[in-house]
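>>> dropping the sequence and predicted coords here.
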Amino acid sequence: MYFTYNSNKMFFYFILMFSTLISISSNSWIGCWIGMEINLLSFIPLIINKNNKYSSEASLKYFLIQSIASINFLFLILMKMMILMNFEFNYFLTIMLNSTMLMKMGSSPFHFWFPIIIEGLSWLNAFFLMTWQKITPMILLSYYYNLNFIYIIIIINAIIGALGSINQICLRKMLSFSSINNLSWMLMSIIISENLWLMYFIIYSLLNLFLCYMFYYFNMFFFNQMFFFNLKNSMKMMFLMNFLSLGGLPPFLGFLPKWLMINFLMLNNMIIMNFILIMMSLIMLYFYIRISYSSLMFNYFKPKWFKMKIKNKTMILLNYFNFLTLLGLPISTFFFF
């Protein structure tokens, strides 16, 4: 990847990761806020690209949205420290505190900035925004939350993430709505157990990493490029398997954390929540299959001069990811059951 040889960017990536550790290991709300501010100020230089006006616009929008959430978060902390010193957070303040974290991670109903900003980013920055940037708000949300409010947010995330991606033609926007849909599962998993959330987050990040790397390598940004590019059917099958894994279809790796969560929800008689999450995942699967089916079945004119060579190292890496996606679930069941 291009950032390996840029010392400035490496420095900001280090600060980005270090600031997340500051926030999640702090024992005070002020410490968490400081970590998030360092995180914000380290991510913006990574987004900005002088040669791309869309990335500059995305960095400005990201700064404004995150600043509004941070101001609200700081205001609530100071109110708690100065005015409500002898009281716990009441119902209203808890919802406000949760809302600031939801806004920071791009959750519904505060998600409107997320697809717009991600459209102007490179694949690497989009990957970080969909994965790493969600860690701090989600961990802080797990410290103090209103359960009924979070249940409503989970349902809204599942519905908007599924329905919002149906008529998208931009791959980055599609993955952003997929991220919103997966956020509903992640919020449910962090309420259940932090270990379950960690497993879900790692598997989701791996699948996202593969897709973002493939799109970056082939320089894809829109659906029609998947049809026009002279890709081998084996490469298209790799896309199909990883899309299906991201949607949570057995026997792929992405089904494992969803399987554990479905089992937990059934044991706790949360049938309606389970039904909504599964139905919305089916809509996402329909969308993924539609993309893959179109690219596999439609015949397009392939000029002889348009040949795409794939390096051996890249092919080995892609085969490794494919093996992990396809055989991850059968192998992991030996460890869990």
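Good, I have the coordinates.

>>> switch to C-alpha atoms for all contacts and neighbour counts from now on
Will do.

>>> what sits against L329?
Neighbour list for L329: P250, P251, F252, L253, G254, F255, L256 [criterion: CA atoms under 8 Å, 6 or more residues apart in numbering].

>>> quick one: which of the residues you listed has the most company?
When neighbours are taken as other CA atoms under 10 Å, the top entry among the contacts of L329 is L253 (28 neighbours).

>>> gap between F177 and M266?
Noted for F177: a distance of 26 Å to M266, by CA to CA, to the nearest Å.

>>> settle it for me: which of these two has more neighbours?
F177 (26 against 14).

>>> another structure for you, compare them:
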Amino acid sequence: MTPSTFLFALTLISGTLISLSSTNWLYLWMGMELNLLSFIPLMATSQSLQETEASVKYFIIQAIGSGLMLTAGIMSINPMTLSNFHYLIPMIFFISMVIKLGMAPCHQWLPPVMSSISWIHCMILATWQKVSPLIMMMYIMPRNMFLMVSITAMLSALVGGMGGLNQTQLRALLAYSSIGHMGWMTATLECSSNLFIFYFSVYVVISIALMTILSNNNMMMSKIPNSIISLSPMSFFMVMVIIFSLGGLPPFLGFIPKWMIISELSSQLMFTLMLSLIAGSLINLFYYFNMTFNFILSLTQQPHFKAPPLWAGLLTVTSSLSSFLLIL
């Protein structure tokens, strides 16, 4: 790791921590901007034209989201706009977070960006970069925005499912999977903050385990069948288990938080939201199974491969067995 990479990684973490610990909207905005300006150089460290283009796209989208967030903050401290447009302020803030997270209907930038960057940057984008916006949505969003939050959750779940059906790029497919999971996390904003933290923690563990194995096997090819050929049988088994867990297939770990959300939504009679989330998850499982069949059909060719790291194996075991421990 070069000194510049270490510096940007440190400020990346610091920006998120500043946002989470701030009690003023201005410090919240400053922390998220510090996080953004630290992640952009990390994305462009390889000096690849594709990654540079992705970093510019990411910067433009995040700048739009930050501008809307700053607008909402300025309106909240102006007595005239606060009295006349008080209903618009949380709406503008919510839209800014939707843009930053890449949720539907503002999701068009996420798959191209994730398909153009390395696996380690995909991992950061899918996990750490979502911490601040999601936590802010959980603590700041008022309860009178139930309809808007529910529509966004339903759209994200359905778009995340249907968008991955015709994808042949592995990282773009995982981007649509991330959009679908954002829909589930947004639905928890209407239920329980503890349920949101649990779901997000499970999602982070599964995503890190999957992308670590894919990165360790140097799977940079764009087409799914071609890139899967380089997997060893052990890596194939680990990826298959993690993918099933990511899709929420019982009895893997990813099923537990989805089952808890379904139970909570049904107890609150939110059947439309619940059915939309289930439909999106079933579509996700369809292309997860399709990906697994591609794995199996490509096992006849066995080139040289790297063994997966020990801690990735431990995360795989956690993804597969933790559901049994939770049930017990």
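Arrived safely, thanks for sending. Computed from a predicted model, the values in this text were never measured in an experiment.

>>> can you lay out the contacts of L329 of the first structure as TSV showing distance to S107 of the first structure?
Formatted as TSV, the entries for the contacts of L329 of the first structure read as follows, by distance: CA to CA, whole Å:
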residue	distance to S107 of the first structure
P250	26
P251	28
F252	26
L253	24
G254	21
F255	22
L256	23
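
>>> what does Y91 of the first structure correspond to in the second structure?
Using TM-score structural alignment as the criterion, Y91 of the first structure maps onto Y87 of the second structure.

>>> circling back: which one of the contacts of L329 of the first structure is nearest K236 of the first structure?
Of all the contacts of L329 of the first structure, F252 has the smallest distance to K236 of the first structure: 16.4 Å, by CA to CA.

>>> related to what we said a few turns ago, tell me the one of the contacts of L329 of the first structure nearest L129 of the first structure?
The closest of those, once distances to L129 of the first structure are taken by CA to CA, is G254, at 19.9 Å.

>>> report the contact partners of the closest residue to S235 of the second structure other than its chain neighbours.
Distance criterion CA to CA, 6 or more residues apart in numbering; nearest residue to S235 of the second structure, sequence neighbours excluded, is P308 at 6.5 Å. Under the criterion of CA under 8 Å, 6+ apart, the neighbours of P308 of the second structure are I213, N216, N217, S235.

>>> of these, grab the buried ones for PyMOL.
For anyone working in PyMOL, the buried entries among the contacts of P308 of the second structure, judged by 16 or more other CA atoms under 10 Å, can be selected with:
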select buried, resi 213+216+217+235
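
>>> got TSV for the contacts of P308 of the second structure, with secondary structure too?
Converted to TSV, the contacts of P308 of the second structure look like this (DSSP: H, G, I helix; E, B strand; the rest coil):
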residue	secondary structure
I213	helix
N216	helix
N217	coil
S235	helix
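
>>> for the alignment partner in the first structure of L12 of the second structure, the count of nearby residues, please.
Structural alignment (TM-score structural alignment) places L12 of the second structure against L16 in the first structure. Residue crowding around L16 of the first structure was assessed by other CA under 10 Å; the count is 23.

>>> contacting residues around L16 of the first structure?
Residues in contact with L16 of the first structure, defined by CA under 8 Å, 6+ apart, are I38, N39, L40, S42, F43.

>>> name the helix or strand for it, please.
Using DSSP states H and E, the secondary-structure element containing L16 of the first structure is helix 7-25.

>>> what about that helix, how far off from the second structure?
In the superposition with the second structure, the aligned residues lie an average of 1.5 Å away from helix 7-25 of the first structure, counting by mean CA distance after the TM-score superposition for the first structure.

>>> surely N98 of the first structure and S142 touch.
No. N98 of the first structure lies out of contact with S142 (CA atoms under 8 Å); the separation is 9.4 Å.

>>> these two: which has the busier surroundings?
N98 (21 against 16).

>>> distance to G280 of the second structure added to the contacts of P308 of the second structure, as TSV?
What follows is these, written out as TSV (distance: CA to CA, whole Å):
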residue	distance to G280 of the second structure
I213	26
N216	30
N217	30
S235	27
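
>>> and which of the contacts of P308 of the second structure is nearest to M43 of the second structure?
Ranking the contacts of P308 of the second structure by separation from M43 of the second structure, with CA to CA as the measure, puts N216 on top at 18.4 Å.
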